[in-house]
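Peer 1: Sequence and computational prediction follow.
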Amino acid sequence: MRSSQHDLMWRQLLPKVRRHDEPLQVQLCTAFVTAMLDGRLPGGTRLPSSRDLAMLTGVSRNTAVLVYERLVAEGYVDSRPRDGFFVCGAITPTQTTRPLPEQAAQPPDWASRMHLARNPLAFMDRPPTWREVRYPFIYGQFDPRQFPLTQWRQCSRQALELKAVDRWWQEGENVGASQLIDQLIRRVLPRRGIAATHDQVLLTLGRQQSFYLLARLFARPGSVVGVEEPGFRDPRNAFSHDGAHMVSLPIDEHGLQISPALAACDYLYCTPGYQCPTGVTMSLGRRQALLEHAQMHDQVIFEDDDDPETEYDGRALPALKATDPAERVIYLSSLSKLLSPGLGIGYIVAPTPVIEQLRQLQRLMIRQIPGNNQITAALFIQQGHYDRLLQQAREKLQLRAGAMATALREVLPDAEFVMPSGGATLWLKLAGEHDLLSLYYAGLAKGVLFDPSSAFCVEPDTLPRPCLRLGFGSIAQELIAPGIRELGLVINAHAKRPAVVRG
């Protein structure tokens, strides 16, 4: 007969399972294995019967039986006929190393050993609680409710088949001939007007690694890199960390300006598709002028195509690289914005000698991009799921952009913006004077999250008036109007010179 103390011990070791978390079997197996490896369940310990386990944890009897079958199969539990289940005696608890005596612990002088950044790096990080915010008007996150989980799971299962698993490991093989690169060349890059061969494409762990690799290959003390102002901070950080001198380049309603500062640069970083953060699409005339300028001054352009193919009518301008006859443009993009940032799948398109050097640099960091994600993404594109998701994304973003514009015209009639024709952001120019930092935290307190223009500006007087970047890719459409009304109240309450706010 079980005692109450006996039940209490097992309830501490095996807490009640959560129905809305991972599968019940996984929760219980993890709890058992953790207790065994921590030494709280030593070898030879008798485990509760399947009936008692079901009662103690609130799962069905069948689930309890499956848990024990799995633990037996994995060697953690011994099944003794007519006697029960016992912790396997071969399980060795994880041991921790004792620290050295206090007098022997002399830390090194880290500051003298490390290659430190010349200047403190500023990153635009989200607050840790951003997922709990009611109105997340932010960019860069996808809407998990729109993710085609069924189709992705199907492709993932195919990537787990024996023949596919054999292709996960590519070291010593022609890594450039991967299945995913083949699909990028056949299905994705042509829609941006780019023709490429396998030796001109490098897979990366997202755009962030692309920035880092390009900075390591090209940036050096004395080189000059021009970046958009306002603009994305991360490439600026990457190139300046390796000693390059950064020059801020102004933008206007046509994109990156052909300004006097441009002539002093060795390299140019720009976002022609949807400029970060204003959302401006570089005009055809400006693109041609930029390519001619790069040719005249022997410059290389890094084109960041952050959010490709989301023009609502499906007729986005070709990439800058598509109209580059001299191969002066190095193109980088990713699948993260449409699929999920967590997948970390990016790519660089460049001349073969550049890709060869980038591949060697990447090998110093990682041996290869995870093969399972590569094959799953390749199958997802090959089977048409990517194209369907792209079309659905265009339709949903267009509806959300319309809802955003309607709400802003009603609530903040004195603010100015250009109606987006693609992408997932809107650049809002506020009327009146505002302390953007105070406005940001006041909005956060009211459950409204946005990106202030100060997060994209290195020089404080870059913009003549305060601006906000409002993202609508990860917020439900029905929350846009109430979120904008709440934003309007916050802006009005914290304006140094109040503007007209309605609603």
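Peer 2: Okay, I see it. Residues are numbered from 1 along each chain as shown.
Peer 1: make it CA atoms for all contacts and neighbour counts henceforth
Peer 2: OK.
Peer 1: so Tyr347 sits right up against Gln209, yeah?
Peer 2: No - counting by Cα atoms under 8 Å, Tyr347 stays clear of Gln209, with 9.3 Å between them.
Peer 1: Okay, one more to line up with it:
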Amino acid sequence: MSIAVDTFFLNPDAPGTLQAQVQQMIAEGILSGRFHTGEKLPSSRRLAAHLGVSRITVTLAYTELVANDYLSAQGRSGYYVSENAPVPPTYSPRPRAADTVDWTRAIAQRFTGGDTPRKPGDWRDFRYPFIYGQADPTLFDHANWRQCALRALGQKDFASLTDDYYDRDDPLLVEYIARHTLPRRGISARPEEILITLGAQNALWIAARVLLNRRRRAVIEDPCYHAQRDLLTHAGCRLTPVRVDADGLPPDAIPPGTDVIFTTPSHQCPTTATMPLHRRHALLERARELDALVVEDDYEFEMAFLAAPSPALKSLDEDGRVIYVGSFSKSLFPGLRLGYMVGSEPFIREARALRATMLRHPPGHMQRTAAYFLSLGHYDSQIRRMGAALHDRRRAAEAAIAEHGLTIAGRGVYGGSSLWMQAPEGTDSAELATRLQADGVFIEPGAPFFAGPERPARFYRLGYSSIPTSRIGEGIARIAAALRDAPGATDRPAPQAMQHS
């Protein structure tokens, strides 16, 4: 690999001769780790022209660096960073002067300090990763995805790769969603009623910005997806958490004056509760009484390996008051960041305009690649493969949980990729998670999903989408052992409101 000549700069205030400055500049690049062993330096002619110095100055500097074993000369090929150069293992930029800006005054709005926890980047190094929402490479169809990506790079699709869609989307992807994805949920929509987003979280953010302001009230489930609570907090609206029960969000608990209801009826996050049909009708009736809108996050409906999923709220909506959010992040891979939202045309028009001011549109190449992967049948094959694997892992997890006497607080009626667990009274699941990490086990503490200062600490989530079936039993055995050793844990029954079947 060659080092770009544009990365070399002389400090006009540096002391010493030009030759000494060139030597110091290159030596510092090597010592800091910016230049790596074996990398080729620019020719003396190119570097001299770039720096505005004579070629002999650069040649003498190179010669001196060769003598000091920083560089090696390879005949007519040029100069390279020597294998014997004192190169550090990682690149460490030189420290620069401290900021003089008072950032406590300069920052007008703060977005840090929310509830969304950061998942460790090294989760794959855990032998027992009960992590939620990450991809299992053994289940992903790499070969066909690669073929679809190469096809999307072809001359025929040059426009979809290079054009600025501005506020439009890939017509092939929109057509597939309208003709295949949505009808599976009983939803009929025209292209003007569909917007492609950067995943479900981006869709929820857009919905919140379009529908809410400081005078309006939003209802969210408690517990709920913590990133959703963060983004609604930043929206500045009046926010009311409503505690879910075994059937999800109770309509009667939604207070008067509510303008927008955010819900996950098919697979409540994180308890996995599935809202029965009679409650779905009751929720729509309550929204009609309040003249409220409903934002339905229908994630994981594809993971239906136990029973067919219940009808989407949007399919039961006769008023046009439900805004439907879907995503390919869980069923394909989270790094794809492709989702979609469906709503009445006036709402989608405003949502599209907001998206255009922020990110214009998701990358055209990713949209076209996904469209090919979906339309050629690879997506359906992957869903069947994932469903079979998740079914096996679910059975292994439930068998191990029963064997070790652990308590499931929530399990999806038709499937899914996680279990909502309840530890004995007095257990701090955050402390439990920390101890388990030292034993190679990763679990997700449940407290961040709850609203308010008094958050139950005994709940935790076990995802099984990224752990092989063969390791589930031993991983759960280690969780059970850690729970037995947890300080202050007692065996008391769970609060009725959090019992889920």
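Peer 2: Noted; the coordinates are in hand. Values in this document were obtained by computation on a predicted structure and should not be read as measured data.
Peer 1: Let me see the TM-score of these two.
Peer 2: Here the TM-score for the pair of chains, by TM-score structural alignment, normalised by the length of the second structure, is 0.77; 426 aligned residues with a Cα RMSD of 3.3 Å.
Peer 1: who touches both of Tyr347 and Gln209 of the first structure?
Peer 2: Counting by Cα atoms under 8 Å, 6 or more residues apart in numbering, Tyr347 of the first structure and Gln209 have no contacts in common.
Peer 1: what's the helix or strand for the counterpart of Leu397 of the first structure in the second structure?
Peer 2: Using TM-score structural alignment to pair residues, one finds that Leu397 of the first structure aligns to Leu390 in the second structure. Taking DSSP states H and E as the definition, Leu390 of the second structure sits inside helix 378-403.
Peer 1: how much space is there between the equivalent of Pro370 of the first structure over in the second structure and Ala159 of the second structure?
Peer 2: Using TM-score structural alignment, the equivalent of Pro370 of the first structure in the second structure is Pro363. Relative to Ala159 of the second structure, Pro363 of the second structure is positioned 12 Å away (Cα to Cα, to the nearest Å).
Peer 1: Those two: who's more crowded?
Peer 2: Pro363 (19 against 15; other Cα atoms under 10 Å).
Peer 1: does the spatially closest residue to that one that is not a sequence neighbour belong to a helix or a strand, and which?
Peer 2: With sequence-adjacent residues excluded and distances taken as Cα to Cα, 6 or more residues apart in numbering, Pro363 of the second structure is closest to Leu161, at 7.9 Å. Using DSSP H and E, Leu161 of the second structure falls within helix 158-162.
Peer 1: Now do the same contact list for Val165 of the first structure.
Peer 2: Contacts of Val165 of the first structure (Cα under 8 Å, 6+ apart): 159, 372.
Peer 1: How about Leu399 of the first structure?
Peer 2: Going by Cα under 8 Å, 6+ apart, Leu399 of the first structure touches Gln477.
Peer 1: packing partners for the helix or strand immediately after the helix holding Leu390 of the second structure in the chain?
Peer 2: Next helix or strand after helix 378-403 of the second structure toward the C-terminus (DSSP H and E): strand 407-411. Judged by 3 or more Cα pairs under 8 Å, 6 or more residues apart in numbering; DSSP states H and E, strand 407-411 of the second structure is in contact with strand 418-422.
Peer 1: Give the full set of residues in contact with the match of Leu397 of the first structure.
Peer 2: With Cα under 8 Å, 6+ apart, Leu390 of the second structure has these contacts: 305, 416-417, 464-465.
Peer 1: From those, list just the buried residues.
Peer 2: Neighbour-count burial (16 or more other Cα atoms under 10 Å) is assigned, among the contacts of Leu390 of the second structure, to 305, 416-417, 464-465.
Peer 1: now the residues you listed in a markdown table, with secondary structure?
Peer 2: As requested, these are exported to a markdown table (DSSP: H, G, I helix; E, B strand; the rest coil):
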| residue | secondary structure |
| --- | --- |
| Phe305 | coil |
| Gly416 | coil |
| Ser417 | coil |
| Tyr464 | coil |
| Ser465 | coil |
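Peer 1: Tell me the counterpart of Cys237 of the second structure in the first structure.
Peer 2: Per TM-score structural alignment, Cys237 of the second structure is aligned with Ala244.
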